[in-house]
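1. Predicted structure and sequence below. I'll ask about it afterward.
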Amino acid sequence: MAEKAVPTVVLVHGAFADAASWSGVIAELQGDGIPVVAPPNPLRGLASDAAYVASVAAQIDGPVVLVGHSYGGAVITVAGTTGNVVGLVYVAAYVLEEGESLGELQDRFPGSPLGANLKQATYPVEGGDPAVELTIAPEAFPEVFAADVPGDVTRVLAVAQRPLAAAAFTEKASAAAWKTKPSWALVAAADQAINPDVERFGAKRAGATVLEVDGGSHAVAVSRPKDVADLIREAVRATSA
């Protein structure tokens, strides 16, 4: 019997970050010969972002494991219904139910320091009024997003962050791929951007295999790339077997 192909890992970043946030994880996976792609997440809305990630996955020859950080978890929940996606990995992420929004999931639990430290700006929308986008106030970024990352790194990350369209918080997930695909979840136990209980709840509801990282900040992929890569490796092994 022929061996199944090793899945390609598609790393989907979340809000206030970019694909470079996966650099340490990419190095770990490439060191094991695991094919990996880290596309830009547009951060303009759940349906459109998921459609983009789904199109990236669908154009890959062979099976795909989708990995989503933070808001990227909501994106892969929808995009994961793509036919060649064989597994989902959530990293300090939102794991939505079909018909649920980020805001609705968050509101089940006490808020995190993120909400009080968001800055609003606007961006142009063709044919319509300007829309609102959000970033983290730079002075709050280290504590809220990356408390276990060295200060010189967080100062760079704070000014390089990519904004999220505010509408993404209220847009409802059109599907929940974890209902038909196996899932894994890393809970960042010291997360100050997403209440860790939000991560735990979503992971449990999805029946995910869970790894909890004590002291892990929201930027756990930056601070603990080996831990994140180890969970992804587990997903790759399980979906290759």
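-> That came through, no problem.

2. use CA for all of it now, contacts and neighbours both
-> OK.

3. which SS class is residue 237?
-> helix (DSSP: H, G, I helix; E, B strand; the rest coil).

4. okay, now it: neighbour count?
-> When neighbours are counted by other Cα atoms under 10 Å, residue 237 registers 12.

5. Just the strands from the protein, written as ranges.
-> Applying DSSP state E to the chain gives strands spanning 8-12, 36-37, 64-69, 85-91, 118-123, 131-136, 164-165, 183-188, 209-213.

6. Tell me what angle the third one forms with strand 8-12.
-> Compare the direction of strand 64-69 with that of strand 8-12 by axes from the mean of the first three to the mean of the last three Cα atoms, to 10 degrees and you get 20 degrees.

7. hmm, back to that, quick one: closest of the strands of the chain to residue 147.
-> strand 183-188 (11.5 Å; Cα to Cα).

8. so how far is the closest one off the chain centroid?
-> Remark: strand 183-188 is offset 10 Å from the chain centroid, using Cα atoms, centre = their mean, to the nearest Å.

9. Please compare the first structure with the one that follows:
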Amino acid sequence: MSTTPTVLLVHGAFADAGSWSGVVAELQHDGIPVVAPPNPLRGLASDAAYIASVAAQIKGPVVLVGHSYGGALISVAGTVDNVVGLVYVAAYVTEKGESLGELQGRFPLSPLVGSLREGTYPVEGAQPAVEFTIKPEAFPEIFAADVPAEVTKVLAVSQRPLAAGAFTEAASAAAWRAKPSWALVAGADQAINPEVQRFGAERAGATVVELAGASHAVAVSRPKEVADLIREAVRATG
């Protein structure tokens, strides 16, 4: 008898695990086990190591799902033995040795780049490090244009910042080279150029679904469609 994989949902920058709420509800309705841990957002290597440790502690097979920056993390963390599939949601799909900056630098920059607000955070024994959030006034258009205004107001002030160093760290692995993958491209994404998403997905040989008009916050605005792709991955790997 096949074992239903546990779905491990990895959120990206400027968001938290709550951004998966609609997707979690969809999967739980179908009896699919799901976990949505916090993503530290402090650096590619350390964040991927954390996600890998969460996956390794789950009994049975795991399907990793990464949104946005979370896609780069599952490409590395997906090398864990019990990970059986990868799902990228409006995400970076990085190659081994490639940084986020190098990947997105192949294509015209998205409006996100000009809408970031710089801050700092303390580092023990070193100078403060730089982190980024999206300017609150730009957040609705950049991140969640198809989400109701009353929801984006909350999301804009509850962002979790991403360490600037995460953009320049090179990925240490590309799990999609050995494991099956699926990808959802958000057709109206203003945070990650859809061309970046398409390129990475095609390079990985992923099964691709594109949602026209979908913003970067596609898991919030269209949870059923996101869950449908995850269900497909669970069926294929279970």
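-> Received the coordinates, thanks. No experiment lies behind these values; they were computed from the predicted model shown.

10. Chain neighbours aside, what residue packs nearest to the most centrally placed residue in the first structure?
-> Among the residues of the first structure, the one closest to the centroid is residue 69, at 1.9 Å (Cα atoms, centre = their mean). Spatially, and ignoring its direct neighbours in sequence, residue 69 of the first structure is nearest to residue 91 (4.6 Å; Cα to Cα, 6 or more residues apart in numbering).

11. re earlier: hang on, isn't the residue nearest to the centre of the first structure packed against residue 88?
-> No. Proximity of residue 69 of the first structure to residue 88 does not meet the contact threshold set by Cα atoms under 8 Å, at 11.1 Å.

12. To which residue of the second structure is the residue nearest to the centre of the first structure aligned?
-> Under the alignment (TM-score structural alignment), residue 69 of the first structure maps onto residue 67 of the second structure.

13. so how far is residue 192 of the second structure from that match?
-> Residue 67 of the second structure sits 11 Å away from residue 192 of the second structure, taking Cα to Cα, to the nearest Å as the criterion.

14. Residue 37 of the second structure too?
-> From residue 37 of the second structure to residue 192 of the second structure the distance is 23 Å (Cα to Cα).

15. Compare those two and say which is more crowded by neighbours.
-> Neighbour count, other Cα under 10 Å: between residue 37 of the second structure and residue 192, residue 192 has more, with 26 against 16.

16. Any buried residues in stretch 90-99 of the first structure, and which?
-> By neighbour count on 16 or more other Cα atoms under 10 Å, the buried set for stretch 90-99 of the first structure is 90, 91, 92, 93, 94, 95, 96, 97, 98.

17. Could you do stretch 75-82 of the second structure as well?
-> For stretch 75-82 of the second structure, the neighbour count (16+ other Cα under 10 Å) marks 75, 76, 77, 78, 79, 80, 82 as buried.

18. can you tell me the distance between the two ends of it?
-> Per Cα to Cα, the first residue of stretch 75-82 of the second structure is 14 Å away from its last.

19. corresponding residues in the first structure for stretch 12-27 of the second structure?
-> Using TM-score structural alignment, stretch 12-27 of the second structure pairs with 14-29 in the first structure.

20. In the second structure, which residues correspond to stretch 191-199 of the first structure?
-> Under TM-score structural alignment, the match for stretch 191-199 of the first structure is residues 189-197.

21. First-to-last residue distance for that stretch?
-> Start-to-end, stretch 189-197 of the second structure (Cα to Cα) is 10 Å.

22. now swap in stretch 164-172 of the first structure and tell me
-> Note: stretch 164-172 of the first structure ends 16 Å apart using Cα to Cα.

23. Tell me the residues of the second structure aligned with it.
-> The aligned range for stretch 164-172 of the first structure in the second structure is 162-170, by TM-score structural alignment.

24. to the chain's geometric centre, what's the distance from the matching stretch?
-> Taking Cα atoms, centre = their mean, one finds stretch 162-170 of the second structure lying 14 Å from the centre of the chain it belongs to.

25. if we can go back for a sec, what residue of the second structure matches up with the residue nearest to residue 69 of the first structure?
-> With TM-score structural alignment as the criterion, residue 91 of the first structure lines up with residue 89 in the second structure.

26. Alright, calling it a day.
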